[in-house]
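**Q** Could you look at this predicted model? Sequence included:
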Amino acid sequence: MLLTDGNHSTRATFTLLGFSEYPDLQIPLFLVFLTIYTVTVVGNLGMIMIIRVSPQLHSPMYFFLSHLSFVDFCYSTTVTPKLLENLVVEDRTISFVGCILQFFLACILAVSETFMLAVMAYDRFVAVCNPLLYKAVMSQKLCASLVAGPYTWGIVSSLILTYFLLTLSFCGSNIINNFVCEHSVIVSVSCSDPYISQMLCFAIAIFNEVSSLVIILTTYIFIFVTVIKMPSAGGRQKAFSTCASHLTAITIFHGTVLFLYCVPNSKNSWLIVKVGSLFYTVVIPMLNPLIYSLRNKDVKESVRKLINHSIQLFPSHLQREHDPFSTLASGF
């Protein structure tokens, strides 16, 4: 099962316990998570498609939102299929390479989402505080750079953490008491000293969380001050409505992250950690497109126009197919 070459594990197999301690709930949980994953895929890919085909959504705000939807789709797809598989099969093992790859991809996407939300906060800051200069400031070049930043830092962070995970050795029972290969559970089954890897993970996590929150809080302080100074109630309401969806997404995302940081390190906390991780990796990617579609007038209007356009095209197409007079007339 395990071969070691010095301090390096050349082959290892892990067992993801997931929610196996609740055998009677395996099928119900499978159906629930399958439904969530379906909504996630349809919601995020649908959001990307709507933004691409709707001219009124071709603005920096929706450009960033399309990338947030892409990150959410990829994040859920990295984690959920393996979770669903382990709920219906007895063999819950995952190879060392598969586990490390899942962590590598999930880390990239988690870090990317953290800073994508911060980028979207800056976009709202420019839109509310400098509306006349919005198009000039948020140029295509700047938008591309702001999107490239979170992806680049996500890859760098993941490469650093993954490299130090690969230096660890694994021996004995490699049972992971979770449904996903997170950094903390991987190092918990290592038989070598994980101190450096743990400290690096802690430092990077703290840097990501603090820096992104500082950006978000700073931008929203300026937004709040600007909105309060607006003379008209209608202007204030419009400004708050443009930020409402983003604030909701930020609150859910960072609230869950901070909650996981506060969970005590004890045996009884494993279930809390698993539920928190489940919300973080599976539920939030489903919620984001729902938040932005249900609370955003532009998105709802674009969806309505697309549906009406499809309805108008469909009957006229059927009428041309089944109207014998139009067929006869086309022959003259």
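**A** All right, it came through fine.
**Q** Only C-alpha atoms from now on, for both contacts and neighbour counts.
**A** OK.
**Q** any idea how far Met230 lies from Ser245?
**A** From Met230 across to Ser245, the span is 21 Å (CA to CA, to the nearest Å).
**Q** Compare those two (neighbour count), which wins?
**A** Ser245 (20 against 13; other CA atoms under 10 Å).
**Q** Pretty sure the more buried one sits against Leu290.
**A** No - with contacts counted by CA atoms under 8 Å, Ser245 stays clear of Leu290, the gap being 9.7 Å.
**Q** all strands for the stretch 51-200 of the chain, in order.
**A** Under the criterion DSSP state E, counting those that start in this stretch, the stretch 51-200 of the chain contains strands at 93-95, 175-176.
**Q** mind giving me a markdown table with those and columns for mean neighbour count and distance to Pro264?
**A** Shown next, in a markdown table, are the strands of the stretch 51-200 of the chain (neighbours: other CA atoms under 10 Å; distance: least, CA to CA, whole Å):
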| stretch | mean neighbour count | distance to Pro264 |
| --- | --- | --- |
| strand 93-95 | 16 | 27 |
| strand 175-176 | 19 | 18 |
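**Q** Next up, a structure to set beside the first:
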Amino acid sequence: MTNHRNRTIITEVFFLGFESLTEYKVPLFILLFFTYTFTCAENFLIILLICRSSNLHSPMYFLIGNLLFIEIIYITNLAPYLMYNIVSGRWIIDFTGCLIQINVTIGITVVEIFLLTLMSYDRYLAVCHPLRYSALIHIRLCLYFVIVFWITSLFIISTIFYFLITLVFCGPIAMEHFVCEFTTFLTFACIMSDITTLNIYSLVLSALLNAPFFIILVSYILIIISVLKIRTSVGRWKAFSTCASHLTVVTIYFGIPFFASMVPGGKTYYNLMAAIYYGVPPLINPIIYSLRNKEIHKALQTAMSDLRKYFINKMHS
């Protein structure tokens, strides 16, 4: 860092979140490495099964595949930096890397929330309008939505990136966390180029992210009402099981930050909740979607059978 007229050119960002855990860096690295490897592997596996099996070429599985792909990007944006910091013992990240981490996190979060919203609408149609389902939603329509989601996300992060590079810092950036966070990053800026624009942009972004939550909530209220109208318990269970996996994912996704905000705690508590929020959804989402899913089980069995036949043919050729 070099000082010039009370302004500071920032080249590195320091993390203080895991300073007290430096003596546990070996088990931390092992835990993070295997968690990251397993998370990427299981997400890739489900994506490959969806791409490979014609039985899984439906709007629901198309959206699940996109969600799991996003989870891979999400955890890859954070885990390698953490593993490097654990090995090196230097809890730092270069300034450009911090900006990239912030923008990728925001961009992926935007697309993820939009995807969860579209998936809720898909489940609403499957439960409440099963006879018109194929006419109301299909893979091509979902593809158009996903493209719009990514374009919207790129526009948002481009605006945020431009704003962040105009910030002026008057001292070092030392976060009480283990990854770069947008709101914390802003607190270290002593001069903001256009605070009015930031306030307007924050309101627009907040509305943009709160609207999907409202749509998800309304979708599941309508689903519950529709399920309760079914007379038989078998019919109710069959209808509910159609959306149970997605409801679980949505509950975890929004439940963790809600719980963290409702229960006060110190730095260690906040970092623990952040680690759970960053690491748990990418790890358990593919398990939730495949645990009781007969179609995915069948696709996996078919893939294993084909792989076994391939190796047998190779051995005898």
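**A** That came through, no problem. Quantities reported herein were computed from a predicted structural model and do not represent experimental measurements.
**Q** What does the superposition give as a TM-score?
**A** TM-score for the superposed chains, counting by TM-score structural alignment, normalised by the length of the second structure: 0.90, backed by 316 aligned residues with a CA RMSD of 2.5 Å.
**Q** Report the spatially nearest residue to the residue nearest the centre of the first structure, omitting neighbours in sequence.
**A** Note on the first structure: the residue nearest the mean C-alpha position is Asp72, at 3.0 Å, using CA atoms, centre = their mean. Spatial nearest neighbour of Asp72 of the first structure, chain neighbours left out: Pro285 (4.6 Å); criterion: CA to CA, 6 or more residues apart in numbering.
**Q** any idea how far the one you found is from Val79 of the first structure?
**A** 11 Å.
**Q** ok, those two, which is more surrounded?
**A** Of the pair Pro285 of the first structure and Val79, Pro285 is the one with more neighbours under other CA under 10 Å, namely 29 against 20.
**Q** contacting residues for the residue opposite that one in the second structure once aligned?
**A** Counting by TM-score structural alignment, Pro285 of the first structure lines up with Pro282 in the second structure. Neighbouring residues of Pro282 of the second structure by CA atoms under 8 Å, 6 or more residues apart in numbering: Thr39, Asn43, Leu68, Glu71, Ile72, Tyr74, Ile75.
**Q** among these, which ones are buried?
**A** Thr39, Asn43, Leu68, Glu71, Ile72, Tyr74, Ile75 (16 or more other CA atoms under 10 Å).
**Q** picking that back up, you'd agree the residue nearest to the centre of the first structure is up against Asn44?
**A** Yes - using CA under 8 Å as the test, Asp72 of the first structure is close enough to Asn44 to be in contact (7.1 Å).
**Q** Now for those two: what residues contact both?
**A** Counting by CA under 8 Å, 6+ apart, the shared contacts of Asp72 of the first structure and Asn44 are Met286.
**Q** Looking for the alignment partner of Lys267 of the second structure in the first structure.
**A** Lys267 of the second structure maps onto Trp270 in the first structure, by TM-score structural alignment.
**Q** Can you get me a residue count around that match?
**A** Neighbours of Trp270 of the first structure using other CA under 10 Å come to 15.
**Q** now the strands for the stretch 201-317 of the second structure?
**A** Under DSSP E, counting those that start in this stretch, the stretch 201-317 of the second structure gives no strands.
**Q** Show me where it has its helices.
**A** Under the criterion DSSP state H, counting those that start in this stretch, the stretch 201-317 of the second structure carries helices at the ranges 233-262, 267-291, 294-316.
**Q** Having no further points to raise, I will conclude here.
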